[in-house]
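*Asks:* From the sequence below, what's the structure:
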Amino acid sequence: MSQVFSDGVVARVTEEINSNPSSRRHAENILPHRHKVASPPRQTLFQEFKHSFNETFFSDDPFGKFKNKKGSRRFILGLESIFPIFEWGRGYNLKSFKGDLIAGLTIASLCIPQDIAYAKLANLEPQYALYTSFVAPLVYAFMGSSRDIAIGPVAVVSLLLGTLLTDEIPNFKSHEYLRLAFTATFFAGITQMALGVLRLGFLIDFLSHAAIVGFMAGAAVTIALQQLKGFLGVKDFTKKTDIISVMRSVFSAAHHGWNWETILIGASFLAFLLTTKYIAKKKKNLFWVAAISPMICVIVSTFCVYITRADKKGVAIVKHIKKGANPISVSEIYFSGNYLTAGIRIGLISGMVALTEAVAIGRTFAAMKDYSLDGNREMVALGTMNVIGSFTSCYVATGSFSRSAVNYMAGCKTAVSNIVMSIVLLLTLLVITPLFKYTPNAVLASIIIAAVMSLIDFPAVILLWKVDKFDFLACIGAFFGVIFQSVEIGLLIAVAISFAKILLQVTRPRTVVLGKLPGTTVYRNVLQYPKATQIPGMLIVRVDSAIYFSNSNYIKDRILKWLTDEEAQRTASEFASIQYLVVEMSPVTDIDTSGIHALEDLLKSLKKKDVQLLLTNPGPIVIEKLHASELSRLIGEDKIFLTVGDAVATFGPKGVDS
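*Replies:* So this is what the prediction gives:
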């Protein structure tokens, strides 16, 4: 709301105010400021709830495309929303297929040896990882919205699943262990689907980037240490994952448990894998060298072991891999009984970790190619693929960063690359699996070690230290929790530190003192801008947070402390005492009843000090609540301003420009 006066009226009233300071408190009646803080239209309780609900769960307006559409068109749009392949498939052509074919064949050559290795992390037979890389990518290709993500078992989830399952059933060779793995996979899928259907995907954002960096690095170290069993040929190896237990197990077997042939095989092929990774990193067009190197390692090492019969000299080999496509496993899932609760718990944890990794990977590559990724649709797709996977002898699958990077570099165009990879895996299961019998475990250990090294992001850790020490603490806490305790403890620490950071920021928000930049009407933090000068007789404070029950008393006390400290400094410097406290509220997005009471208490404390309270630029929600609580009447409608400049112009000393 604005009112406009002629220049003569403005000049006359200004002269009166300057000549008679006592009339300044009546300035609002004589010369209202040109723009008053307006209140938004009143909304009913239902309207407020509807708006908040839509902003939380449907901010992307998923149903907007169905408006004003006929029944048949709505059906097609609904089908495309569930199966995006029907949407982008209409424009699919031979050129796109060539890119997807090359990418699919490339990631298949990478995933086969990785799958055989990752199955050992989950304490499962190798064929179950191959089953997973056949079914899961096929389902995702029809339902997922990412063009670049490559689906399959991954190291972190495999280790997490294996650790949690072994805690429940130590004998991982038992049939109950396998059934619990399928049960956990089923409930991991249900968890992911539920988050997508209920549009609760924002929950995974509570796990901060810093915590994920630390967790992934710790998991990489733990996974690499676990491979010392196969790399050194140790037979009696601990089932624990913490670094102390692993190293104790390794050194206790040093005198009689290490096999030099195994070490030679592992070290040779690890050096080869690291060399190819270095070449691919230096020359991007040679990415395929690193992509096919695991398969080359498997082929060469298998041939060498077969012709030398090194397995007779103590070199551990994969042995038999079951041939054939996925058997149905619906009847193997625990829907009741003693292991049901454990299956739900393990599924919930592994499902959330898998979801976090997949969404992070999908968003990364979507940003690189500049297309949008529907997070909730991704969750439904990932959940559906894991539920179907649990019915077809698969364990938890998600997006693999290493394979997705290769998929991207190989020139994939759509999710058809996942279909190509899936077909290659099917042919492998039907024909090739017997050829992996003599593959040495040392090579699989080398493949895993080379793969997980990319999970340790040193530049990200250094950046965390430079930018935010609390983020660095969260990263280090998660890292040490994983390597010194277990993967699930590290994950718990990561979540706990992430929530602690949120609580600290919410309960202890910043409040800063503002000053006027010389020659401008701009008011900024005096610590950030030392040349900013404070206004005589006024203290200007900005609150950088919403005011809730969790921080309202702290904000009130912090403002009063600023007032006390500033008053002491100004008295010592013989400056004018503070008569007005200006609270700049533009960052205050909301306020609750506790915040209202805190402002009332602040107003009472200021009256005892003979200081007047002025508010500037409260947002629409805040001003509405100030009016509803009648706090605006207690403060005074003439003491709520649009800008700090308006407040200073009305109540500040003569000569200060507004």
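
*Asks:* From now on I want contacts and neighbour counts done on CA atoms only, so please keep to that.
*Replies:* Noted.

*Asks:* how much space between Tyr395 and Ala141?
*Replies:* Distance, Tyr395 to Ala141, by Cα to Cα, to the nearest Å: 18 Å.

*Asks:* meant to ask about Lys282
*Replies:* From Lys282 over to Ala141 the distance is 31 Å, taken as Cα to Cα.

*Asks:* Those two: which has the busier surroundings?
*Replies:* Ala141 (26 against 11; other Cα atoms under 10 Å).

*Asks:* what's the helix or strand containing the more buried one packed up against?
*Replies:* According to DSSP states H and E, Ala141 maps onto helix 126-143. Here helix 126-143 touches helix 85-88, helix 94-121, strand 150-152, helix 375-391, helix 416-427, going by 3 or more Cα pairs under 8 Å, 6 or more residues apart in numbering; DSSP states H and E.

*Asks:* to compare against the first, here's another:
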Amino acid sequence: MSIRQILGLQKPTNPLDNTNSQHDPDPTVLKWINEIIPSGKQLLDYFISLFPFLRWIRYYNMQWLLGDLVAGATVGAVVIPQSMGYARLAGLPVQYGLYTSFMGGVVYWLFATSKDVTIGPVAVMSTLLGSIVADMQAYYPSISGPQIAMSITVICGGIVTFMGLARLGFIVDFIPLPSITAFVTGSAITICSGQVKSLLGETADFSTRAPAYRIIINSLKNLPSSSKYDSAMGVSALVTLYMIRAACNYTARKYPRREKSFCFLSALRTVFVIFIFTMISAIVNCHRREDPAFAIVGYVPRGFQDAAIPQVRGSIVKEISQRLPACVVVLILEHIAIAKAFGRINNYTINPSQELIAIGVTNLLGPFIGAYSATGAFSRSAIQAKSGARTPIAGIITAIVVLIAIYTLTTALYYIPHASLSGVIIHAVGDLIVAPNTIYQFWRISPLDAVIFAVGLVVAITSTIENSIYITVFLALVILLFRCAKSPGQFLATARVGDKDHQHLMFLQSDDPSNSHPDLKLEMPLAGVFIYRFSEGFNYPNASHYTDALVRRILENTRSTNSEFYGKKGDRPWNDPHHHPDRAEMELPLLRAIILDFSAVNNVDITSIQNLVDVRNQLNHRAAPLGVQWHLVSVRNRWTRRALAAAGFGYPTSPSTISEIGGKLADSSISPGHGRKVDFEKGEEIFACQGCEDLAEPYEKKLRNIASGPLGNEIAHRPFFHNDLPRALERVEALLRLDASTGNI
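*Replies:* Got it, this is the predicted structure:
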């Protein structure tokens, strides 16, 4: 990928583009360097593209403003209690959640390509951050939790910002859906189990940072230690939240015309429940502030009293370095997944790299006012989308609502019950647990993906969320590499369709086990001619698998011409013992030509080309002294054509000229058999060695004879490169007829 493509200034070349034909000049390193260096105008366009709001802000109107006001105010009301609860998950005072929500709304709209996503504290990231803070404070008790959290946030923000500026958003595509689903479900179960202790007011001393299964066991063991007042405030709040949602959903189905109104009321259920239970708490505890009847939030400082320049200590960086990848993955994964989902729902496309810049800059600047790690929030983004947000400016409205709360509502926030906040968290996170039907669909579509999900979920519950991410991604990559390495090539046969006057030649898999074309009569193209198609690229993981299958099939279906080729008995290699071929073997055809279909191949590497050269050596030796024609079809990529030509493909070959890449004749710029050395950087061909021109002469004469016929248009440059299979097969037939007429067979 070039720098221009990374910056989004040039679209990647389509490997199937007809303009990229075999007659194009071979690429050179100098031209490639010139292509990847952006011009001044392209650099300016790149910097302008970093601020997508410049494209739509000039069209902003009152109708958009009304939609953004409603959506932003709704999300702002919801985010206040949620962010306070999530700050507790991170092991921080509740005001840090408010700071994070404010910063997300202020910064995100400048870089956003999604109108629905809202940035702020989220449950999964807060839980991960909380476990890191707790572990760090065990080793460094003198360092405060907020200082550790700010350091992690700044570092993660810098990493994600760099990834966005380098346009590396495609990295998210390497994390498959089963890994995401297992990560989200495992995180939700871990978070819900960790909130049970606070929900019930259990006074027993056990950690809520342990693996989920331990928390569940300890919570059940210590149920007798629950406080009746905390349990009442927590369980009743949780039940009320579910009752309001169920009632709104029921009435929305019963009265479809008022569905939007009921959805709006359902979105505000968190605000309503927190308001009611805060009022109850204020009435009960107003005269007993020093000894409240149940646990409450307590003092919340007014304004941004925790704003400061974050201090990133080397000791902190060293200790958290092993857990940084998980933090970065969570920040990116949750946000991009949410942004893509709402983009599909509402018919627009996001730019993943630009979204990385948005969350990266948010986390870089946030710690200066006391904000910790922020990313896209699923529940709040759903509320913003359903509330009619028209542009990312809805985030500014949300930030204004949070700012008002920070300066005017701190007295009311004092009385919010901890148990009710835990109920809000459980209610918000519970929806992230995947439904059993989804798991069943995984099993029906791809059982291996269902296994990956199950492994990830078990690891998340019994170990940590980070380990769940690492293991599931590793398993997915192993399966991907295995499928790539074992991808089966296809031997093709021909079939003719149509009437007698208008017949069309089709190329179908000759050994298709499903027999998907039972009505077609498949025929092998020609005796001693094999057509082989690479199915999933041709690179080092699968090169040997492809070539082994190719050689095995050819050896089974052809006979050797060199049974008496060795002058002396002792000249025969140990692995080619002399034998008298039986009658059945003598009836097999001689190997004459191999046609390789590269339509599924975009790039090759040294390993794959060396494998192909080795196979050519082996089969040319088997067919000596005739040699084998190697024809290549649909090689669209210029660099792939250059690599194949550099290894001697595309020209007639002779067994006596073969060696490995870098050998005497077939170095990286030699065309064996054609007898010319190709200097790709200068675009020249010169004779490589004395006598090579004589070696190639018989084939040159053949090609000149054929060039006068209807197939001669493609001969001049590289005669054994072809645009399609029918043309390659015609060329092979013409050369074999010429061999027969001249007595070379």
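
*Asks:* about what we covered before: closest to Phe172 of the first structure out of the helices and strands packed on helix 126-143 of the first structure?
*Replies:* Shortest distance between Phe172 of the first structure and these, using Cα to Cα, is found for helix 94-121: 10.6 Å.

*Asks:* Once aligned, what mean separation remains between the helix holding Ala141 of the first structure and the second structure?
*Replies:* Compared with the second structure after fitting, helix 126-143 of the first structure deviates on average by 1.2 Å (mean Cα distance after the TM-score superposition for the first structure).

*Asks:* Trace that helix over to the second structure and give me the residue numbers.
*Replies:* Counting by TM-score structural alignment, helix 126-143 of the first structure pairs with residues 94-111 of the second structure.

*Asks:* do stretch 362-370 of the first structure as well
*Replies:* Counting by TM-score structural alignment, stretch 362-370 of the first structure corresponds to 339-347 in the second structure.

*Asks:* now stretch 384-391 of the first structure
*Replies:* Counting by TM-score structural alignment, stretch 384-391 of the first structure corresponds to 361-368 in the second structure.

*Asks:* quick one on the thing from earlier: most tightly packed of the helices and strands packed on helix 126-143 of the first structure?
*Replies:* Across these, averaging neighbours per residue (mean count of other Cα atoms under 10 Å) puts strand 150-152 on top, at a mean of 31.

*Asks:* by contact count, what packs against that strand?
*Replies:* Contacts defined by 3+ Cα pairs under 8 Å, 6+ apart place strand 150-152 of the first structure against helix 126-143, strand 398-400, helix 401-409.

*Asks:* how about a markdown table for those, with distance to Val13 of the first structure added?
*Replies:* As requested, those are arranged in a markdown table below (distance: least, Cα to Cα, whole Å):
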| stretch | distance to Val13 of the first structure |
| --- | --- |
| helix 126-143 | 70 |
| strand 398-400 | 70 |
| helix 401-409 | 70 |
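
*Asks:* Show me the helices in the stretch 401-550 of the first structure, by range?
*Replies:* Assigned by DSSP state H, counting those that start in this stretch, the helices in the stretch 401-550 of the first structure fall at 401-409, 416-427, 441-452, 458-467, 469-484, 487-507.

*Asks:* which residues touch the nearest residue to Pro518 of the first structure once chain neighbours are set aside?
*Replies:* Of all residues not flanking Pro518 of the first structure in the chain, Ala532 sits nearest, at 6.6 Å (Cα to Cα, 6 or more residues apart in numbering). Contact partners of Ala532 of the first structure, counting by Cα atoms under 8 Å, 6 or more residues apart in numbering, are 514-518, 523-526.
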